[in-house]
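> Everything below, folded, please.
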Amino acid sequence: MWVIDGALNFAPYFGLPLGLLIVPVVIFRRWKLVALAAVPFMLWAVVMLSVNLLLVRGRSCSETAGLRVVTANVLVGNLQLSALADAVLAQSPDIVVFEELTLEFEDFSPVLAKAYPYRISTETPWVTLASRLPLEDMRRVPLDPPIPGREPLAARVRVGDQTVTVLGTHEIPSLSTITYREHGKQYDLLEWEILQATGPVMVIGDINATIYSPQFLNFLRRSGVRPVSAASQQPTHTPTLNLSIRIDHVLIRGLAACDEQVFDLPGSDHDGLVVGVRLK
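Sure, this is the predicted structure:
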């Protein structure tokens, strides 16, 4: 199952080879086979359209109180963390979730540390949820059995007259039967936190899945959160064969999206994602 799920992360790239199946039968005028050859392409197009209907598009943020949030996978061992911190600061986010970060902010950017005094990290340093605004009820959501650095982070922040639940996560890549199950356990924890939350919710982080992953789609269906993205789905990572995909996400419930943009993270193999959200 993990092989199929992983392959479907690249589903947008299936269109060209499926479309090419139609060319030979047209060239050789095998008209009865044209319809048969076109079926896989048409099914692909329907799936692409259906999945993209889940995306939350941006609107104006001027009407009500809002937040700017960033997810940034820094790449463990990155030697350009100071420059990366400057790139994040240039986006002026209110909340940031860093993935693969094993250092304290003070170790590479005192400016970042001062700008984001409210923060919590996984027990084994790997994910950090940081905020300019005061965070309430900061906690780690334990995995059973524990997986170092992979427990989701939870907090609440006041925005206008409402409290927004914020969840930070870095999902385990589904590269085997075991990691596929572990990936699913992280979804289960996030789903529980989302369904227990009253009011608006944001999930921020490196999900290690695109919106075409059946496992991710099932999580979206069960939890009720939706990805913020333009129809173009700007990629944030290029894992193999120069096939770029969006695996870093901001998921929302009970909030409206204002805008979203991908930006460069010096020294990382990911791009950062900044999203504006507002209260409905």
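
> Going by C-alpha atoms from here, please, whenever you check contacts or count neighbours.
OK.

> counting contacts, what elements does the longest helix along the chain pack onto?
Longest among the helix segments of the chain by residue count, using DSSP state H, is helix 31-52. Here helix 31-52 touches helix 15-20, helix 22-27, going by 3 or more CA pairs under 8 Å, 6 or more residues apart in numbering; DSSP states H and E.

> And this one, please, so the two structures can be compared:
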Amino acid sequence: MRVLTANLFSDRTDPAAFVEVLISNEVDVACVQELGASLADPIASVLPHGGLFPNEATRGLGIATRHPVEIASVPIPKRPGVSALLDPAHWPGLPRPMEVINWHVMGPHTWPYFPNPNTRRAHLRQLDEWMWQHPQMPRAVLGDYNASPIWPFYRAMRSRLEDAVLLSGDPPPRTWPALGLGGLIRIDHCFVSGLTCTRARRVELPGSDHFGLLVDLKPVE
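Presented below is the predicted three-dimensional model:
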């Protein structure tokens, strides 16, 4: 299964170019952040299932999929995630149900600055509560985490889940900034449990300040 996470830079990503990214890379599941109205319909034209929730205040989020899924909101205050439950009845080759979560984590640069480390930890506890409802569920948790591997938040995620990029054995792709510098740090991630990753790479997102992260996932046998 091929899964993409892409920050669309407050809807500045070129719609036609992003559609081509989805088609040419044969994406099965697209997790998008900073989704606005101009990109929602083009994405749905390629990946017609799932749930896309555009918002003009950089908070738009969604998961678009090739086959039907069950969509739910992950209740994280101010930064809710989106969950997609994949059922083997609709996903050929999937041996058991699997969950994909898309989450845009609050950045440490978000005002007010000083409470944010505590807020990020509180948000992570909310994610824990969601995952503990079905602890054996194979899942992938993707998105813009506003945290590179040297940050405590990344390490906290890795204490719970595995970094798919590291499982793949591919060189970890630096995903931000895409504008001008060609990527200095890795802040877009895919964390997994009950899954492994056979390939990971970055893809260009014309108009965005991020590169996308594209991963090939399969259940652990």
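
> Tell me where the stretch 1-150 of the first structure has strands.
Remark: strands assigned in the stretch 1-150 of the first structure by DSSP state E, counting those that start in this stretch are 66-73, 95-99, 118-121, 127-131, 135-140.

> I'd like those laid out as JSON lines, including distance to Ala209 of the first structure.
Below are those laid out as JSON lines (distance: least, CA to CA, whole Å):
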{"stretch": "strand 66-73", "distance to Ala209 of the first structure": "14"}
{"stretch": "strand 95-99", "distance to Ala209 of the first structure": "15"}
{"stretch": "strand 118-121", "distance to Ala209 of the first structure": "22"}
{"stretch": "strand 127-131", "distance to Ala209 of the first structure": "17"}
{"stretch": "strand 135-140", "distance to Ala209 of the first structure": "22"}
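
> quick one on the thing from earlier: ok, which of the helices and strands packed on helix 31-52 of the first structure comes nearest Val201 of the first structure?
Nearest to Val201 of the first structure, of all these, is helix 15-20, at 34.1 Å by CA to CA.

> measure the most centrally placed residue in the first structure to Pro117 of the first structure for me?
With distances taken as CA atoms, centre = their mean, the residue of the first structure nearest its centroid is His249 (1.8 Å). Separation of His249 of the first structure from Pro117 of the first structure (CA to CA, to the nearest Å) stands at 24 Å.

> and the aligned partner of Ala140 of the second structure in the first structure, helix, strand or coil?
Residue correspondence to the first structure (TM-score structural alignment): Ala140 of the second structure is matched to Met202. Counting by DSSP: H, G, I helix; E, B strand; the rest coil, the backbone at Met202 of the first structure sits in strand.

> how about Met202 of the first structure, what does it touch?
Applying CA atoms under 8 Å, 6 or more residues apart in numbering to Met202 of the first structure gives the contacts 164-167, 225, 250-253.

> So the equivalent of Val166 of the first structure over in the second structure: helix, strand or coil?
With TM-score structural alignment as the criterion, the equivalent of Val166 of the first structure in the second structure is Val100. When classified by three-state DSSP, Val100 of the second structure comes out as strand.

> In contact with Val100 of the second structure, which residues?
Val100 of the second structure neighbours (CA under 8 Å, 6+ apart): 83-86, 139-142.

> aligned partner of Gln233 of the first structure in the second structure?
By TM-score structural alignment, Gln233 of the first structure lines up with Pro172.

> Give me the nearest residue to that match, chain neighbours excluded.
In space, and not counting its chain neighbours, Pro172 of the second structure is closest to Val165: 6.1 Å by CA to CA, 6 or more residues apart in numbering.

> hang on, the earlier thing: next one: the match of Gln233 of the first structure from Gly60 of the second structure, what distance?
Taking CA to CA, one finds Pro172 of the second structure at 27 Å from Gly60 of the second structure.

> what do you get for Leu22 of the second structure?
On the measure of CA to CA, Leu22 of the second structure and Gly60 of the second structure end up 19 Å apart.

> Check the burial of the aligned residue in the first structure for Pro15 of the second structure by counting its neighbours.
Using TM-score structural alignment, the partner of Pro15 of the second structure in the first structure is Leu81. A count of nearby residues for Leu81 of the first structure, using other CA atoms under 10 Å, gives 23.

> Surely Leu81 of the first structure is in contact with Pro266?
Yes. Counting by CA atoms under 8 Å, Leu81 of the first structure does reach Pro266; the two are 7.5 Å apart.

> if we can go back for a sec, tell me which helix or strand the residue nearest to Pro172 of the second structure sits in.
Following DSSP states H and E, one finds Val165 of the second structure within helix 164-168.

> which other helices and strands contact that helix?
Using 3+ CA pairs under 8 Å, 6+ apart, helix 164-168 of the second structure sits against strand 188-193, strand 195-203.

> winner for burial among the ones you listed?
Of all these, strand 188-193 carries the top mean neighbour count, a mean of 25, counting by mean count of other CA atoms under 10 Å.

> so that strand corresponds to what in the first structure?
Against the first structure, strand 188-193 of the second structure falls on residues 248-253 (TM-score structural alignment).

> Looking at Pro172 and Gly60 of the second structure now, which is surrounded by more residues?
Per other CA under 10 Å, whichever of Pro172 of the second structure and Gly60 has more neighbours is Gly60, with 22 against 17.
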